[in-house]
Each structure stands twice: as structure tokens, then as C-alpha cells.
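**Q** Mind looking at a prediction? Sequence and model below.
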Amino acid sequence: MKDQLRQDIYNHAKNWILEAGKHLRDVIDEPLYIDTKSNPNDLVTQMDRETEQFFTKHIKETYPDHRILSEEGFGDDVTSLEGFVWIIDPIDGTMNFVHQKKHFAISIGIYHEGIGQIGLIYNVMEDILYSSIKGQGAYKNNKRLPKLDTNLTLEESILVLNSFWACENSRINETKIQQLIKKVRGTRSYGSAALEFAYVAEGIADGYLSMQLAPWDYAAGVLIMDEVGGITTKADGAPIDILHDSTIFSCNRELHDEITVNYVELKQ
């Protein structure tokens, strides 16, 4: 892939994500029309749909041969990563968007022939853009993020983990996860997978573990983590399939093996 083409795509994606975020800030206090999807806590609003339509329109007008995999269904039926594929979550953290009016993000991961090229995560209300271009590092706004600290012990680490995964009815051995929670310095949960990836990449958290994420939840975060020296796999250490829902574990390489070997056991 030519560098100039990748840069042009990045510039368009960055401009569009900033424009979409500004619009969300402008309408944040307007009435919302809220529906549910898979369950009563799986929320969607007209702004999720309108934001996704905004991206779909601009991408199709500018890059008609590019395909879109997106949460709200305005993209394409994507079954392979051939060519260019944009993986988009128009509002990641819709529950936060509805209830708190903050702590939500727009997430875009752009792949070419199966290889991640561009990652963008926009913390809308704080006007903070996390971004990466393959081989060029990751950035928080215009400041380059350093490589992840590889000297941390588990006892010094903060793990991003939803407390649900420590319950008996989760998909993981709750006893081992409870042991992990006691071992680390602390745990956090922010309600937006994209922001949780961004916080680990930034170094204000040290690992992110989830038992259920869709491609649009993690497509951008994986690419940004790659650029700071992180590793992202399924929870048990197996490779992820970017087109399908997956368990996810993302952190620095030193902590990764220790946690997957000793604390992560998926139930059959």
C-alpha cells in the first residue's frame, strides 16, 4: 500500500471523525429517541444511526470501492477482508452517551487486504483523538504515545475488567478471575471498549479483558495497541478474527503470558 494513499485516507477519516464528534457535542442536550437491540441494556439512539449514515455517505462518495462493516447496519455485508474495509462504531458506549452525556467514543479501524492500516478513537466530549497509522506510532491528539512499560509487575498493574466476568454465570472461570482481581493493584470499567483500549495504549491502565466484543468495538483499538508495542488476542491467547465477535485480552507482552496462563480459563 502506497504511503501517500494511506495518508490521504487517514486525513479524510480524521476530518470526518472530528466533524461527526462536533455534531454530537452540538446536539448532546437535544431529546433522544432510544431503542433496545439484543437486550434491555443494549441501547441504540437516532444519533448512533445518523452518525453511521454520515460516515457511510462520505466513504461511499469518496472511496466507492471500499466496504464498510458497521454496528447499525448501514454498511455492507462484509465476509472477508479483501480490499479496503472500514470497521466503524458510530457511538461506542451508548449507555454512557444516554445516561452521562460523556465517556463515549467514535471508533474507526481501516484494514487493507487483511492488514490493519489506520486506527482512530475519538473521545467526543473531551475532544481527544487517539490515532495510529501502521508503522508510524500512536498519538493522543498531536502527542506521540510512548511504548508500553514492560517493567510492571502484576501487583503494580491496573486491569480494565467488567465486574460481571467475576460472577458465576460468566463465560470464564470466576474463581481464577477473582484471584486475578485480588492480585492486581486495581480494576476499572469505563463503559466504552474503544476508550478502554485507548487508556491501555496511553498507559493509564495496563490491560483490558473482555469476554464479548464485536469487531467494531475492538478494530481500532487493536491497531493503536500494536503501535505502542502491545498485544491483543482472544482471552485464552488465541489469535483474534477481526470479522467476528470475540473474547479480547490486550496488554503489554510481559503481562499477557502471565495472565493468560495463570488466570484465564474459559468454560466449556
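**A** All right, it came through fine. Residues are numbered from 1 along each chain as shown.
**Q** hey, let's count contacts and neighbours off CA atoms from now on
**A** Fine.
**Q** Which strand or helix spans the residue sitting nearest the centre point of the chain?
**A** In the chain, the residue lying closest to the centroid (C-alpha atoms, centre = their mean) is residue 194, at 3.0 Å. According to DSSP states H and E, residue 194 maps onto helix 193-202.
**Q** Give me the residues contacting that helix.
**A** Residues outside helix 193-202 that contact it (C-alpha atoms under 8 Å, 6 or more residues apart in numbering) are 92-93, 103-107, 121, 123, 130, 140, 145-146, 148, 160, 189-190, 205-208, 213, 217-218, 220-222, 224-225, 228, 230, 250-251.
**Q** Second structure follows, compare the two:
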Amino acid sequence: MSEILKRDKLIKQWIKEAAESIESAKVDSLKVEEKSARNDLVTNMDKKIEEELSRKIRAEFPEDRICGEEGYGDDLKDLKGTVWFVDPIDGTLNFVLQQENFAVMIGVYEEGIGVQGYIYDVVKDNLYSAIKGQGIFCNDQQMKAPKNKSLSEGLIATNSQLMTQDKYSDYRKIADQSMGVRMLGSAGLEVIELLKGNVIAYMASKLSPWDIAAGKVMVEEVGFKVSQFDGSSIDLLNKNKTIFSTGKAFDEIVTVNSK
């Protein structure tokens, strides 16, 4: 536990330092590049933040490994030992176009088990965190676990591909069974909406390990579910079609997906 508490203190400090760098960046000083498509962007700040976080992790925990979005991590073939999942700016498109609804995320796993998760809403200055077995917190104040609602009792969150691309049209029947659909454009902040009880599920057609890791720790901490669309376990070495959900809604979503 002493190692976990040491990490907890440092992670909270490092995330706040990263946020200060992000906030100080002017829009006109950003260098924006396309990755796989015109709506898949990376900025010089994404790269700078991940490089800085990776450097700090390696300095304090040289035996640990890192899985990062922008190439400063390790080439992981397994999840042995301690692995850090780093997403320097989750919601880069929002960061570039809106200057809000983006987050810094860190997840720490030991032997493949999530032990710590952190999602920092930079603009709202809210740091959400969880240590396995100790509950979920916002700015070090414990949060109440959300209610376990069914699909018909609440809103679902999703990514734009599920709603716009015809190859995902079958999944829209899940939206029809809910009370409505909402989108923020940040996997981490969508998970926070679930933890706050504002939605009963978040579904995304393709999330990378760094998009999932921190939120998975938090969602499982309140007894909710995280899986692939077919109900199988998340693979933190690959991309996943991902569901974060209340227990009741999860069973309904998986049943609809299987038809």
C-alpha cells in the first residue's frame, strides 16, 4: 500500500502540472497534425505532456512500463509487473476546436489488475480518482455510488461513429430502448458522466487501452461493468468495442448486441 500511496501523491501532482502546461498554451501556438483522419488529431501539447509524464514515471519507477498514446511508452506484449496507461489529452478534437471537454488520464495496473485510476477534467479543475477498494473521489472528496438503473431508465452516451456510420446501424436499437443519447467526445469524461449518474452507459466503437484503463478502475470500483460489445473481457493490449455500464443496463445491452 505504501507504493500505491506514493504513486497517488505523485500522480495528482504530475496531472496538475500537466494541466498548467495545457492551460498556458495559446490556441494560435498549437501545432496540429492529422493522424489517421481529419478528425483524428494530435497536437504538440499531446506529445509534450506524454513525454513529460513518461520521463517522470521512469525517473521514480524505473522498473515499471508505460502504455502511451503518442509513442513515448513501451512496446507491450503482456501486462506483467506494473504498467502505466497514459492519455495526455483525451478529447484532442475538443481541445483544438472547443477548448473544453478534454481530460488528462492515467491508469496503473499490477499484473493486469487495475489498482489506480485518474481522470482530470482540465477546464473544470475536477480531478476524479480511485484506488482499488477505497471508492471513487472528486478532488479528494468521496463520491456516492450512482444508482444501478436499467436501459429504459436513463440516457446513454456514445461516440459519433455508432450514430453516423451505417456499419453500426444495428447498435442504434440500443439507443431506441434508452431515454436518449448524449455525446461529449471524450471517453474519460463520458465515464465520469456514468459515475455521476447522468448516464447509465457509455458505448464506443473503438477505444484504445489508454482510453479505457483509468475509467475501468473507477467503474469497477462502484460495481458497474466494463466489457467488449459481446460481453467478453477488455483486452488492454488492443483496441476494443467498449461498454461501460450499470449492471442492469449492461445485461440488456449485451442481450441486444447478441441478437
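**A** Sure thing, it's come through. Quick caveat: nothing in here was measured; it's all calculated off a predicted structure.
**Q** And the TM-score between them?
**A** In this superposition the chains share a TM-score of 0.95, using TM-score structural alignment, normalised by the length of the second structure; 259 aligned residues with a C-alpha RMSD of 1.5 Å.
**Q** that older thread, now the helix holding residue 194 of the first structure: how far from the chain's centre is it?
**A** Mean-position distance between helix 193-202 of the first structure and its chain equals 7 Å (C-alpha atoms, centre = their mean, to the nearest Å).
**Q** Give the other helices and strands that the helix or strand following it contacts.
**A** Later in the chain than helix 193-202 of the first structure, the nearest helix or strand by DSSP H and E is strand 207-213. Helices and strands touching strand 207-213 of the first structure, as assessed by 3 or more C-alpha pairs under 8 Å, 6 or more residues apart in numbering; DSSP states H and E, comprise strand 158-161, helix 193-202, strand 246-252.
**Q** Distance-wise, check residue 246 of the second structure relative to residue 147 of the second structure.
**A** To residue 147 of the second structure, residue 246 of the second structure is 8 Å away according to C-alpha to C-alpha, to the nearest Å.
**Q** who has more neighbours, these two?
**A** residue 246 (28 against 16; other C-alpha atoms under 10 Å).
**Q** Can you find the partner of that one in the first structure?
**A** Matched by TM-score structural alignment, residue 246 of the second structure corresponds to residue 252 in the first structure.
**Q** Give me the neighbour count for the closest residue in space to its match that isn't next to it in sequence.
**A** Closest residue in space to residue 252 of the first structure, ignoring its immediate chain neighbours: residue 230 at 4.6 Å, by C-alpha to C-alpha, 6 or more residues apart in numbering. Residue 230 of the first structure has 24 neighbours, counted by other C-alpha under 10 Å.
**Q** before we move on, what about residue 147 of the first structure?
**A** What residue 147 of the first structure shows, counting by other C-alpha under 10 Å, is a neighbour count of 18.
**Q** Let me know the distance separating the aligned partner of it in the second structure from residue 105 of the second structure.
**A** Applying TM-score structural alignment, one finds that residue 147 of the first structure aligns to residue 145 in the second structure. The spacing between residue 145 of the second structure and residue 105 of the second structure, counted by C-alpha to C-alpha, is 21 Å.
**Q** Quick one: the strands in the first structure, in order.
**A** 34-36, 43-45, 67-70, 84-92, 105-112, 115-123, 128-133, 138-140, 143-144, 158-161, 186-188, 207-213, 230-233, 246-252 (DSSP state E).
**Q** Among these, which comes closest to residue 53 of the first structure?
**A** strand 84-92 (8.9 Å; C-alpha to C-alpha).
**Q** okay, the closest one sits on what stretch of the second structure?
**A** Against the second structure, strand 84-92 of the first structure falls on residues 82-90 (TM-score structural alignment).
**Q** Then stretch 218-238 of the first structure?
**A** By TM-score structural alignment, stretch 218-238 of the first structure lines up with residues 212-232 in the second structure.
**Q** Wait, residue 112 of the first structure touches residue 85, no?
**A** Yes. Judged on C-alpha atoms under 8 Å, residue 112 of the first structure makes contact with residue 85 at a distance of 6.4 Å.
**Q** So which of those two has more stuff around it?
**A** Higher neighbour count among residue 112 of the first structure and residue 85: residue 85, with 23 against 17, using other C-alpha under 10 Å.
**Q** right, and that one touches residue 111 too?
**A** Yes. Assessed by C-alpha under 8 Å, residue 85 of the first structure is found in contact with residue 111 at 5.2 Å.
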